[in-house]
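> okay, predicted coordinates and the sequence, questions at the end:
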Amino acid sequence: MTLVLVKRAVVASDNDVVALTFADPGGAALPAWQPGCHLDLHLPSGRRRQYSLCGDPQDRSGYRIAVRKIPTGGGGSLEMHALAEGDTVTVRGPRNGFPFIPHSRVLYLAGGIGITPILPMVRAAQRLGTDWHFVYCGRSIDTIPFLDEIWQWDPARVTIRLDDEHGIPTAADLLRHAPRGGAVYVCGPPPMIETVRHGFAETGTKNLYFERFSAAPVVDGTAFEIELARTGEVVPVAADETVLQALVKVRPDTAYSCKQGFCGTCKVGVLAGTPEHRDNRLTDDERQSSMLACVSRSATPRLVLDV
């Protein structure tokens, strides 16, 4: 669907994060969504990027996302920051790869721009009467977006932890408020996710839910090639690279979303070769003829993909 940008606001003191609110050009109510949902945005350059919705699910007049500018990234954030009110974008979704599941006691953890899916989760927890605590980590106070909104919550339930004051947080720092028998939700950079995962077992908390904003590193990878059957093009895949990363270099419009092997967006047909499946989504039947490019690899020197 096509949406129009109706509001652009800087939401961090360092000016590197903008909140963008999109609406239906005719003013119609947008499809309903739940905390944890994201949009796939098709950018003018042909790139596709995924952004978590960070507004209020009860407000269907607009979809709000937030984008941190990364000058050394793939260019998508710069395109998003260049959008002006009145510009239109094509989107797909909302879709949910990080679902909000109600629990009576919850610890929410966010690192940097990882606040975006957590914001609507905390709002939902408040409405449900959940016993919650929120820990927000960032490099410094000026890099943290949405502070004004966060301080409108119960201050006794909010912990702001800054690297420039306290150093990199340990598992004990992050999980100090983890509720026994409850749940932990975390979204942030990979080192933060891994720190929480390694320390989680000692908390007595029953459920851990997490979303990365970048792909997990490839473990025990070996180099191989992929052949794109529709063009005959052969693309190398390095030992520390995913099939998806290699594909995007030559096909910028390749569809993907979670980059963790659970949403299925990057599913691609395999015509020859033997995939090494590393996902938890595909059925045994599906694995006979397809793979998820974001995590799975090859057990043979070459895979021929239906691309």
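That came through, no problem.

> switch to C-alpha atoms for all contacts and neighbour counts from now on
Will do.

> now do the strands in the stretch 51-200 of the chain.
Remark: strands assigned in the stretch 51-200 of the chain by DSSP state E, counting those that start in this stretch are 63-68, 88-96, 105-111, 131-138, 158-162, 183-188.

> so in this protein, which helix runs the longest?
In the chain, taking DSSP state H as the definition, the longest helix is helix 115-128.

> tell me the contacts of the most centrally placed residue in the chain?
The chain has residue 213 as the residue nearest its centroid, 4.3 Å off, counting by C-alpha atoms, centre = their mean. Applying C-alpha atoms under 8 Å, 6 or more residues apart in numbering, we find residue 213 in contact with 114, 187-190.

> now these as JSON lines including distance to residue 199 and neighbour count?
Output for the contacts of residue 213, formatted as JSON lines (distance: C-alpha to C-alpha, whole Å; neighbours: other C-alpha atoms under 10 Å):
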{"residue": "114", "distance to residue 199": "19", "neighbour count": "23"}
{"residue": "187", "distance to residue 199": "15", "neighbour count": "25"}
{"residue": "188", "distance to residue 199": "16", "neighbour count": "23"}
{"residue": "189", "distance to residue 199": "16", "neighbour count": "19"}
{"residue": "190", "distance to residue 199": "14", "neighbour count": "17"}
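
> then this one, side by side with the first:
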Amino acid sequence: MREFEADLVVRSAVHEADGVLALTLGRHDGSDLPDWTPGAHIDLVLGEGLVRQYSLCGRTGDTDSWRVAVLRAPDSRGGSVRIHALEKGSVVRARGPRNHFPVVASRRYLFLAGGIGITPLLAMINEVDAAGAEWELYYGGRQRESMAFTAELARFGDRVRLVPEDEQGLLDLDALLGVPRADTLVYACGPERLLQAVEERCASWPAGSLHLERFAPRATEPAGAERSFEVVLEQSGTTLEVPPDKSVFEVVREAGVSVLGSCLEGICGTCETEVIDGDVDHRDSVLSDDERETNEVMMICVSRCTGPRLTLAL
């Protein structure tokens, strides 16, 4: 099925916190948008070659609109600046949604948010709360004024703990994660330093307890020295050589094959491709350890092959 892609109109542009702009997007005619599940994100096409991914943070039941919230980052490469220039009535091209951060069924959840990392967790909280699950949210930010959606979260009472750094310091991860809990899933999103600290403390938790979404690629060590390998495109039978200085995505695109890509850093999942044969050197920040072990898909923008040949469903 072809992925949804269309021009959407900005129905509202609201400053949810210092530096955070929330956009509600819909079709020109008000018709329904594709369904989505908590943890999903969409691509916004902001100019020639400028595509960025943003988590959907509205309610899944609002079928005629999508909501995203974007932090204006001082080190932005252009995306957040373009977003913050949008206003009610502006038109922006969107595609998706896709979800590599889904909510797994559990009796109990611990949500950890850092800054704008609250966005995917907000939709998750609404869903698990409606399902009657037990949950807690610990939400850290630089200061209270920079933390988005606190008014919406207030209705949940003491299940939400706001931790502004200038008032209370950093999240106390040792207290929150020091004792593994077999009945609890941990969902975390935020800056890389927070996610690395969460990963370290969850190392002793039961397998599958921790679920993360990154805004930037995590550091990975190549399986070995960069070298060339062959990639076989199953649908056409074409064999291409991937040199050390090019990605599978680049080589396939140069051969005239239509493949989607967006971040080209292994964090958005747009270029996910089915693997038919061959051993993948996974370098993405999307797949879980279990998904990597199955070797069924790869992100062709960053991942490579540990052997001489890779066969893909292209």
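Perfect, I can see it now. Keep in mind that this is a model prediction, so the values were computed, not measured.

> whereabouts in the second structure does the longest helix of the first structure align?
Under TM-score structural alignment, the counterpart of helix 115-128 of the first structure in the second structure spans residues 118-131.

> stretch 22-41 of the first structure too?
Taking TM-score structural alignment, stretch 22-41 of the first structure hits residues 25-44 over in the second structure.

> ok, stretch 80-94 of the first structure next?
The aligned range for stretch 80-94 of the first structure is 83-97, by TM-score structural alignment.

> and the matching stretch, how far apart are its ends?
By C-alpha to C-alpha, to the nearest Å, the extent of stretch 83-97 of the second structure from end to end equals 18 Å.

> tell me which residues in it are buried?
83-84, 86-87, 91-92, 94-97 (16 or more other C-alpha atoms under 10 Å).

> same check, this time on stretch 209-221 of the second structure
So for stretch 209-221 of the second structure, counting by 16+ other C-alpha under 10 Å, buried means 209-215, 217-218.

> before we move on, back to that, can you list the strands of the stretch 51-200 of the first structure in CSV and add distance to residue 247 of the first structure?
Below are the strands of the stretch 51-200 of the first structure laid out as CSV (distance: least, C-alpha to C-alpha, whole Å):
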stretch, distance to residue 247 of the first structure
strand 63-68, 24
strand 88-96, 21
strand 105-111, 29
strand 131-138, 32
strand 158-162, 37
strand 183-188, 25
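
> out of those, nearest to residue 283 of the first structure?
The closest of the strands of the stretch 51-200 of the first structure to residue 283 of the first structure is strand 88-96. By C-alpha to C-alpha, the value is 19.9 Å.

> what angle sits between the closest one and strand 63-68?
100 degrees (axes from the mean of the first three to the mean of the last three C-alpha atoms, to 10 degrees).

> strand 88-96 of the first structure: average distance to aligned residues in the second structure?
In the superposition against the second structure, strand 88-96 of the first structure averages 1.2 Å from its aligned positions (mean C-alpha distance after the TM-score superposition for the first structure).

> helices and strands around that strand, which ones?
Counting contacts by 3 or more C-alpha pairs under 8 Å, 6 or more residues apart in numbering; DSSP states H and E, strand 88-96 of the first structure is packed against strand 2-10, strand 37-42.

> so how far is residue 167 of the first structure from the closest residue to residue 262 of the first structure other than its chain neighbours?
Excluding the flanking residues, the one nearest residue 262 of the first structure by C-alpha to C-alpha, 6 or more residues apart in numbering is residue 281, at 5.5 Å. Residue 281 of the first structure sits 37 Å away from residue 167 of the first structure, going by C-alpha to C-alpha.

> higher neighbour count, these two?
For the pair residue 281 of the first structure and residue 167, the greater number of neighbours falls to residue 281 (15 against 10), based on other C-alpha atoms under 10 Å.

> OK, contacts around that one?
Neighbours of residue 281 of the first structure in contact, by C-alpha under 8 Å, 6+ apart: 261-264.

> rerun at 10 Å
261-264, 287, 291-292 (C-alpha atoms under 10 Å, 6 or more residues apart in numbering).

> quick check: the two most widely separated of these?
263 and 287 (15.1 Å).

> all helices for the stretch 201-307 of the first structure, in order.
243-250, 284-287 (DSSP state H, counting those that start in this stretch).

> list the helices and strands the last one packs on?
When you say that, I think you mean helix 284-287 of the first structure. Applying 3 or more C-alpha pairs under 10 Å, 6 or more residues apart in numbering; DSSP states H and E, we find helix 284-287 of the first structure packed against strand 267-272.

> 8 Å instead, please
Helix 284-287 of the first structure packs on no helix or strand, going by 3+ C-alpha pairs under 8 Å, 6+ apart.

> mind listing what's buried in that helix?
residue 287.

> can you check stretch 64-81 of the first structure too?
Those would be 64-69, 76-78, 80-81, for stretch 64-81 of the first structure by 16+ other C-alpha under 10 Å.

> quick check: residue 86 of the first structure vs residue 266 of the first structure, distance?
31 Å.

> check residue 20 of the first structure too.
26 Å.

> one more: residue 147 of the first structure?
In terms of C-alpha to C-alpha, residue 147 of the first structure sits 35 Å off from residue 266 of the first structure.

> likewise residue 215 of the first structure?
Residue 215 of the first structure sits 13 Å away from residue 266 of the first structure, going by C-alpha to C-alpha.

> what do you get for residue 78 of the first structure?
Distance from residue 78 of the first structure to residue 266 of the first structure, by C-alpha to C-alpha: 24 Å.

> go on, residue 34 of the first structure?
To residue 266 of the first structure, residue 34 of the first structure is 22 Å away according to C-alpha to C-alpha.

> again with residue 117 of the first structure
21 Å.

> between these two, which one's more packed in?
Counted by other C-alpha under 10 Å, residue 117 of the first structure and residue 266 do not tie: residue 117 has more neighbours, with 28 against 21.

> quick one, what contacts the more buried one?
With C-alpha under 8 Å, 6+ apart, residue 117 of the first structure has these contacts: 35-37, 52-54, 187.

> what number of residues lie near residue 226 of the second structure?
Neighbour tally, residue 226 of the second structure, other C-alpha under 10 Å: 13.

> quick one: the closest residue to it other than its chain neighbours from residue 198 of the second structure, how far?
Nearest non-adjacent residue to residue 226 of the second structure, counting by C-alpha to C-alpha, 6+ apart: residue 244, 5.2 Å away. Separation of residue 244 of the second structure from residue 198 of the second structure (C-alpha to C-alpha): 34 Å.

> just to revisit the earlier point, how far does the longest helix of the first structure sit from its chain's centre?
Its chain's C-alpha centre and that of helix 115-128 of the first structure lie 16 Å apart, by C-alpha atoms, centre = their mean, to the nearest Å.
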